[in-house]
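> I'd like to go over a predicted model; first the sequence, then the structure.
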Amino acid sequence: MYQILFTTIVQGAASETWDNQIQHHPSVKSKFKRCLDVVGSIVGLVILSLVFIPIAIAIKFDSPGPVFFVQERYGLHGKTFKIRKFRSMVVEAPQLKNLVENEANGLFFKNKNDFRVTKFGRFLRSTSLDELPQFWNVLMGDMSLVGTRPPTADEVMNYSQHHWQRLNVKPGLTGEWQVNGRSHVKDFEAVVDLDLHYQKKWYPMYDVLIIVKTIYVILAKVGAF
C-alpha cells in the first residue's frame, strides 16, 4: 500500500530533473561505500553475537515481551523493509503513545522522559546498543552504515515534495543527525536539512569521517537519551 502511495506521489509531483537525481545519486552505486558497509556490518554482527545473550536476558528480566522490536521503515527510493532493534519500550508502547507529549516539531516523535521506555531500555538507547540488530539490514543492503534517518509509515504519509529527497540515498545506522545533536535535534525540518546536507556533501571518505564521529558521540554519550 505504502509503496503504491510513494510511487503515486513521486510520479505526480516530482519533475524530470528530480527523477534523474533519484536514480543517479553517486553514493548508491559507490563500490567503496558498499565494501565499507559489508566490512562494517560483519564487525557489527560479531559484536552483536557477543552481547546478544546478556542483552536478551536483561530485556526479559526488565519487561515482559519479545527481545526485538520490529517495524516497517522506508528506504532507498521508497522501498519498504523491516528493521529490528532490541526492545527498549514496554510492549504496549504503541497503544500508549497518545498519552505522551511530543516534544519535537514536525513529523517525528520525541520525548526525553517517555514513561514507556524501560529502565534497561534507557541504557540501551543511551549507548546505542539497541541499534545493533540493524547491522543485518546493512549486510543485506537495505541500509548503509551512513545515510539518512529511515522514516516510518506515519511520517511519509504526511511528506511534502522536498521531504522525499531524503530517500535518494539508503537510510543509515548513523548520519549527520546522529553526529550533530542526536536526540537534542527536535525539529523535523532540521533533520531533513541535515539529511539533504549529507547528500550534497557526500564523497566516499566522508562516510569514514562520520563513522569516526559517531564512535566519539556514542562513547561520550553526546546528545543521547
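That came through, no problem. Predicted model, so just to flag it, every value in this text is computed and none were measured.
> From now on I want contacts and neighbour counts done on CA atoms only, so please keep to that.
Fine.
> burial of residue 8, as a residue count?
Residue 8: 11 surrounding residues under other C-alpha atoms under 10 Å.
> Confirm it sits in a helix?
Yes. The assignment for residue 8, made by DSSP: H, G, I helix; E, B strand; the rest coil, places it in a helix.
> quick one: the strands in this structure?
Here the chain has its strands, by DSSP state E, at 68-74, 80-86, 144-146, 172-174.
> quick one: the last one to chain centroid distance?
In terms of C-alpha atoms, centre = their mean, to the nearest Å, the centre of strand 172-174 is found 6 Å from the chain centre.
> which helices and strands does that strand pack with?
With contacts taken as 3 or more C-alpha pairs under 8 Å, 6 or more residues apart in numbering; DSSP states H and E, strand 172-174 sits against strand 144-146, helix 204-219.
> Tabulate the ones you listed (JSON lines), appending mean neighbour count and distance to residue 71.
Below are the helices and strands packed on strand 172-174 laid out as JSON lines (neighbours: other C-alpha atoms under 10 Å; distance: least, C-alpha to C-alpha, whole Å):
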{"stretch": "strand 144-146", "mean neighbour count": "28", "distance to residue 71": "17"}
{"stretch": "helix 204-219", "mean neighbour count": "16", "distance to residue 71": "23"}
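> Structure two is appended below for comparative analysis:
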Amino acid sequence: MVVSNSKAKLTLVTTRLNSILLVQMPPRLTVLEAVAFREMFKSFLEDSTINKIILDFGQTTIIDSSGVGSMITNLKLAQTKKVELVLWSVNEQVKLAFGLVGLDKILNIETNTQATIPTLNRKTDKRPPVTHPSVRSPVKRAVDIVGAMIGLGVTAVLFVPIAIAIKLDSPGPILFSQTRCGWMGRRFRIWKFRSMVTNAEALKATIANQASGAFFKNDNDPRITRVGRFLRKTSLDEFPQFWNILTGDMSLIGTRPPTPDELEHYEIENWQRLDVRPGLSGEWQVNGRSKIRDFEDVIKLDLRYQDNWSLLYDFKLILKTIIVVFNKDSGAV
C-alpha cells in the first residue's frame, strides 16, 4: 500500500500483515518530511487493529533535528495508544543522530535487520548527521576556539571580584550549572555565574511566565539577586560559557539553547532551531531579547540566522553583540 501526503509530497510504502504495519521510511527525514510523517503516523494509530508498527530506515541516509523531533513525538503517540514501535535497518548516521538525544536507548532498534528495499552503496561510516553548514565549518570552529580562549582569559581576570560580590550578596555557590539542549537536541551542562538564589529551580513553578510558547520570561523575577541583576544587565553572568564554547557544546554565535522541559513543548517545526550549535550570542540576543515575548518570534530569528549564515555574518553579529553589551538599555532582565 502507498500512503502519501500531498502537502509535503511525501510518499510512504506500507505493508500490512495481520496486526503489524511495516512502513518504508523516506531517504530524507528533514522538516518537511518530518511534519508530514507526524500526520501520517497519527492516521496509522487511528486503526485500532494495529498493535505494532515497524519503521524500516533502510533507505534513510539524511536526518535533521526535526526528524529526531518527529521520532520523539511519534514514540509518545505510540505509547499513548499502547502500540509497539520497532525500527529496522537504522544506518550509522541516523543512529548517531538518535544517540545525541538518547533515543538510541529508548527506541526499540532491532539489529541484524535488512532493508525491505535494499539501498545500494549504503554508507556505514560514522560521520555526523547532515544538518547545517555552520556545524561543518572548520573556520567557524577555529574562530570559536580563539574567541573562547580570549573569553576565558577575561573571565579569569574578573572571577575573583565577581565571586566576592556573589558571596557577599547571597550565600551559595559562585557558579550555576544547568542542563541544556544543543545541536540536534544533544544535552550538555551549561555554566554561568550564579545570578539567582540557590533554590531558583524549585521556585520556578511559582513565578508567572510573561512569555508565550516554549520559553520562560519574567521581567521582575524575584529569584534574581541584586548582584545577579547587575551581572545579567552587563551579560557578565554568561562569561563561564566560554568553556562550553571551547569544548564544542556551544559556539560564539548560534541559537539560544533550550532546557529539556522547554523541548518537551516543541512542535516538530520548532526543532529546526537545533540544526545549528547554540550560541553565546545570536539574532535573539542582539535584537531585543528582553522585549521578545512570543516564542514564534524567537523561531523566526533563529531561522533567519540559519538562512543568512556565513562567516562574515557571524562577525557582524559578534560586533553587534559588543555594541549591545555596552548599551545601558540592553541586557537580560
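Ah, there it is. What you see is a predicted model; the values in this text were computed from it and never measured.
> returning to what we had before: of the strands of the first structure, which is nearest residue 156 of the first structure?
Evaluated with C-alpha to C-alpha, those place strand 68-74 nearest to residue 156 of the first structure, the distance being 8.2 Å.
> what range in the second structure does that closest one sit on?
Aligned using TM-score structural alignment, strand 68-74 of the first structure spans residues 175-181 in the second structure.
> How about the contacts made by residue 129 of the second structure?
62, 63, 64, 93, 94, 96, 97 (C-alpha atoms under 8 Å, 6 or more residues apart in numbering).
> The helices and strands packed on strand 172-174 of the first structure: which one's closest to residue 92 of the first structure?
Nearest of these (C-alpha to C-alpha): helix 204-219, 28.1 Å.
> Residues contacting that closest one, please?
Outside helix 204-219 of the first structure, the residues touching it (C-alpha under 8 Å, 6+ apart) are 27, 30, 32-33, 126-128, 145-146, 174-176, 178-179, 223-224.
> which among those residues end up buried?
27, 33, 126-128, 145-146, 174-176, 178-179, 223-224 (16 or more other C-alpha atoms under 10 Å).
> picking up where we left off before, list just the nearest of the contacts of residue 129 of the second structure to residue 220 of the second structure.
residue 64 (37.2 Å).
> returning to that earlier point: most tightly packed of the strands of the first structure?
strand 144-146 (a mean of 28; mean count of other C-alpha atoms under 10 Å).
> so that strand aligns onto which residues of the second structure?
By TM-score structural alignment, strand 144-146 of the first structure lines up with residues 251-253 in the second structure.
> What of stretch 159-169 of the first structure?
Taking TM-score structural alignment, stretch 159-169 of the first structure hits residues 266-276 over in the second structure.
> What's the end-to-end length of that stretch?
Stretch 266-276 of the second structure has an end-to-end distance of 16 Å (criterion: C-alpha to C-alpha, to the nearest Å).
> Can you point out the buried residues in that stretch?
Buried residues in stretch 266-276 of the second structure (16+ other C-alpha under 10 Å): 268, 269, 270, 271, 272, 273, 274, 275, 276.
> Check stretch 204-211 of the second structure too.
For stretch 204-211 of the second structure, using 16+ other C-alpha under 10 Å, the buried residues are 209, 211.
> how about that stretch, aligned to which bit of the first structure?
Using TM-score structural alignment, stretch 204-211 of the second structure pairs with 97-104 in the first structure.
> Just the terminal-to-terminal distance for the matching stretch.
For stretch 97-104 of the first structure, the first-to-last residue distance is 14 Å (C-alpha to C-alpha).
> which one in the second structure is aligned with residue 198 of the first structure?
By TM-score structural alignment, residue 198 of the first structure lines up with residue 305.
> Could you verify my assumption that its match touches residue 285?
No. Using C-alpha atoms under 8 Å, residue 305 of the second structure makes no contact with residue 285, being 11.8 Å away.
> where do the contact lists of the two overlap?
Joint contacts of residue 305 of the second structure and residue 285 (C-alpha under 8 Å, 6+ apart) do not exist.
> Okay, now stretch 282-302 of the second structure: how far is its last residue from its first?
End to end - C-alpha to C-alpha - stretch 282-302 of the second structure spans 8 Å.
> circling back to that earlier point, between the buried ones among the contacts of helix 204-219 of the first structure, which is nearest residue 77 of the first structure?
residue 27 (13.2 Å).
> thinking again about what came up before, mind reading off the mean deviation between the match of strand 68-74 of the first structure and the first structure?
If you overlay the two and look at stretch 175-181 of the second structure, the average distance to its match in the first structure is 0.6 Å (mean C-alpha distance after the TM-score superposition for the first structure).
> List the residues that contact residue 2 of the first structure.
So residue 2 of the first structure contacts residue 153 (C-alpha under 8 Å, 6+ apart).
> Repeat that for residue 169 of the first structure.
Per C-alpha under 8 Å, 6+ apart, neighbours of residue 169 of the first structure: 25, 27, 28, 75, 76, 77, 147, 148, 199.
> Could you report the distance from it to residue 214 of the first structure?
In terms of C-alpha to C-alpha, residue 169 of the first structure sits 19 Å off from residue 214 of the first structure.
> and if you look at residue 58 of the first structure?
25 Å.
> Residue 145 of the first structure too?
From residue 145 of the first structure to residue 214 of the first structure the distance is 11 Å (C-alpha to C-alpha).
> can you pull the buried residues of the lengthiest helix in the first structure?
Among all segments of the first structure classified by DSSP state H, the helix with the greatest residue count is helix 31-62. Buried residues in helix 31-62 of the first structure, counted by 16+ other C-alpha under 10 Å: 33-34, 36-38, 40-42, 44-45, 48, 52, 55-56, 59.
> For that helix, name the packing helices and strands.
Using 3+ C-alpha pairs under 8 Å, 6+ apart: helix 31-62 of the first structure touches helix 119-127, helix 135-140, strand 144-146, helix 204-219.
> what would those look like in a markdown table with distance to residue 153 of the first structure?
Shown next, in a markdown table, are those (distance: least, C-alpha to C-alpha, whole Å):
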| stretch | distance to residue 153 of the first structure |
| --- | --- |
| helix 119-127 | 22 |
| helix 135-140 | 18 |
| strand 144-146 | 20 |
| helix 204-219 | 26 |
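> burial count for residue 17 of the second structure?
Neighbours of residue 17 of the second structure (other C-alpha under 10 Å): 8.
> Then the one 4 residues further on?
The local packing count at residue 21 of the second structure equals 18, with neighbours defined by other C-alpha under 10 Å.
> Alignment lookup: it to the first structure.
Checking with TM-score structural alignment, residue 21 of the second structure has no match.
> In contact with the residue lying closest to residue 21 of the second structure once chain neighbours are set aside: list those residues for me.
Nearest non-adjacent residue to residue 21 of the second structure, counting by C-alpha to C-alpha, 6 or more residues apart in numbering: residue 53, 4.8 Å away. By C-alpha under 8 Å, 6+ apart, the contact set of residue 53 of the second structure is 20, 21, 22, 23, 83, 84, 85, 86.
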